[in-house]
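*Asks:* Sequence first, predicted model second:
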Amino acid sequence: MNALLRTLVVLLSLLVAVPALAAPALADVDLVKQRVAKVGVLRGEFTQEKQVAGFKNPLRSQGSFVLAQDHGVIWTTLKPFPSEVVVTRDRILSRQRDGSSRVELDGRQQPAMRSVNAIMFALMSGDAQALSAQFTVKVEALPNNGWTMQLSPRSAMLAKVFTGLALSGDRYVREVQITEANQDVTRIHFAGMRETPAQLSADEGRKFE
């Protein structure tokens, strides 16, 4: 199963039982909100490394993404094995690029799907306000409009899976680090971000249908 899909499935299973807490009104949240761009459609590339505890070499993958605020996220892995995950408001769809396999989670059967969607968007867009519903947020301002964000689970159930998440960026989120309770660490680096074209292509739009 695609590594991103595994993370989303874990979040989904947890959020079914963990209610969203009231997000605190933090100056830290406002700082990140002011610095991160509000973009309708954002495209870019990613490289991902997962360091599994006990193994010397990390698992690596790379590909591209499309983040459309009104539709969802298209996460396309190109290497080592082509695959695609599409996250919309009501579903998560994973498929091999050659169409040989397909996994779909339907929001009508999974009432926490919207929460998973929100977290996915929040991680990629640096939405500290949304993340603070499930995580304690600590922000540090950096020069040149930069920032870092440290996230600690606010519930015991989330803490059983994640010991912490870290984000860093400027106008965009540049890096996400996820540390699991078993000490596996996933680092995702985003590059080549672009805000044009500002509309989805016909092919991209069909993937959200």
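*Replies:* Right, received. Where do you want to start?
*Asks:* CA atoms for contacts and neighbours, from now on please.
*Replies:* OK.
*Asks:* any idea how far the spatially most central residue of the chain lies from S100?
*Replies:* Nearest to the centroid of the C-alpha atoms of the chain, with distances taken as C-alpha atoms, centre = their mean, sits M120, at 3.6 Å. The gap separating M120 from S100 is 26 Å, by C-alpha to C-alpha, to the nearest Å.
*Asks:* Any figure for the gap between E209 and P111?
*Replies:* Applying C-alpha to C-alpha to E209 and P111 gives a distance of 20 Å.
*Asks:* where along the protein do the helices fall?
*Replies:* Along the chain, the stretches classed as helices by DSSP state H are 3-15, 27-35, 113-125, 128-131, 156-159, 202-207.
*Asks:* for comparison:
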Amino acid sequence: MNKWLTLALIAFSTLSWAQVTDLDSLQAQLAQHSLVRGDFTQLRHIEMFEQPLSSQGKFTLSKQQGLLWQQTTPFPVNLVLTQDKLRQSFAGQDPQVITAQDNPMAFYFSHVFLAVFHGDTEALQEQFDIEFKRGSNQWTIELTPTQAPLNAVFKSITLEGEENIEGLTLQEVRGDKTQILFTNQTHQPETLTDAEQAQFSF
């Protein structure tokens, strides 16, 4: 690679990092892109089991439409979450659709977790105490629920990353924990594909 291009990339990276110093600058960085796609690995730690339960797949997060979560292993699961609907389907089964009217509590949690996935710190401040930390190579925010029903389920929710959210940890009150690692993230193409748009149209 041309040394000037290398220096330019380093300078851009340093500038980007310099901008992330608090919640406001983090919010601004995460809001730069309306779409992010990538791979995920989810590790579910259950106290009664020695080894975590692992699953992998792909995700698409759209600020306008919602979350498309496509698990591929250990078995296929397709989940689409919007502001007012949730559709999930397992291999060989008809999809199930739940609306906000059907289950208001489920959508209370869904709206919170869309805000978590988006890193929407303004919305999160309504539900959590937020602690921001800046390390040498990443930022971390720890969310502590301040009201029911979240504080009856979760002890804390931790987000960490650099340009994007790269890790999400859900620590439950009862001791179980879920870790989700996000890799191979991209913002291209900048609009939903026809196949992705079709997933959100239900």
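*Replies:* Yes, it's here. None of these values were measured; they are calculated from a predicted model.
*Asks:* on that earlier part again, between E209 and P111 of structure 1, which is the more surrounded one?
*Replies:* Taking other C-alpha atoms under 10 Å, E209 of structure 1 and P111 do not tie; P111 has more neighbours (14 against 7).
*Asks:* hang on, the earlier thing: what lines up with the residue nearest to the centre of structure 1 in structure 2?
*Replies:* Mapped onto structure 2 by TM-score structural alignment, M120 of structure 1 lines up with F113.
*Asks:* go on, G44 of structure 1?
*Replies:* When structure 2 is aligned by TM-score structural alignment, G44 of structure 1 is paired with G38.
*Asks:* before we move on, what about T186 of structure 1?
*Replies:* For T186 of structure 1, the aligned position in structure 2 is occupied by T178, per TM-score structural alignment.
*Asks:* and E122 of structure 2, how many neighbours does it have?
*Replies:* Going by other C-alpha under 10 Å, the residues that sit close to E122 of structure 2 add up to 12.
*Asks:* That one pairs with which position in structure 1?
*Replies:* E122 of structure 2 maps onto Q129 in structure 1, by TM-score structural alignment.
*Asks:* so its match touches V29, yeah?
*Replies:* Yes. Counting by C-alpha atoms under 8 Å, Q129 of structure 1 does reach V29; the two are 5.8 Å apart.
*Asks:* So for L59 of structure 1, which of the helices of structure 1 sits nearest?
*Replies:* Closest to L59 of structure 1 of these is helix 3-15 (C-alpha to C-alpha; 10.0 Å).
*Asks:* tell me, the closest one lands on which residues of structure 2?
*Replies:* Counting by TM-score structural alignment, helix 3-15 of structure 1 falls onto no part of structure 2.
*Asks:* now that helix and helix 113-125, what's the angle there?
*Replies:* For helix 3-15 of structure 1 against helix 113-125, the angle by axes from the mean of the first three to the mean of the last three C-alpha atoms, to 10 degrees is 130 degrees.
*Asks:* which residue sits closest to T169 of structure 2, ignoring its sequence neighbours?
*Replies:* Q179 (4.5 Å; C-alpha to C-alpha, 6 or more residues apart in numbering).
*Asks:* quick one: the one you found and E166 touch, right?
*Replies:* No. Using C-alpha under 8 Å, Q179 of structure 2 is not in contact with E166, being 10.7 Å away.
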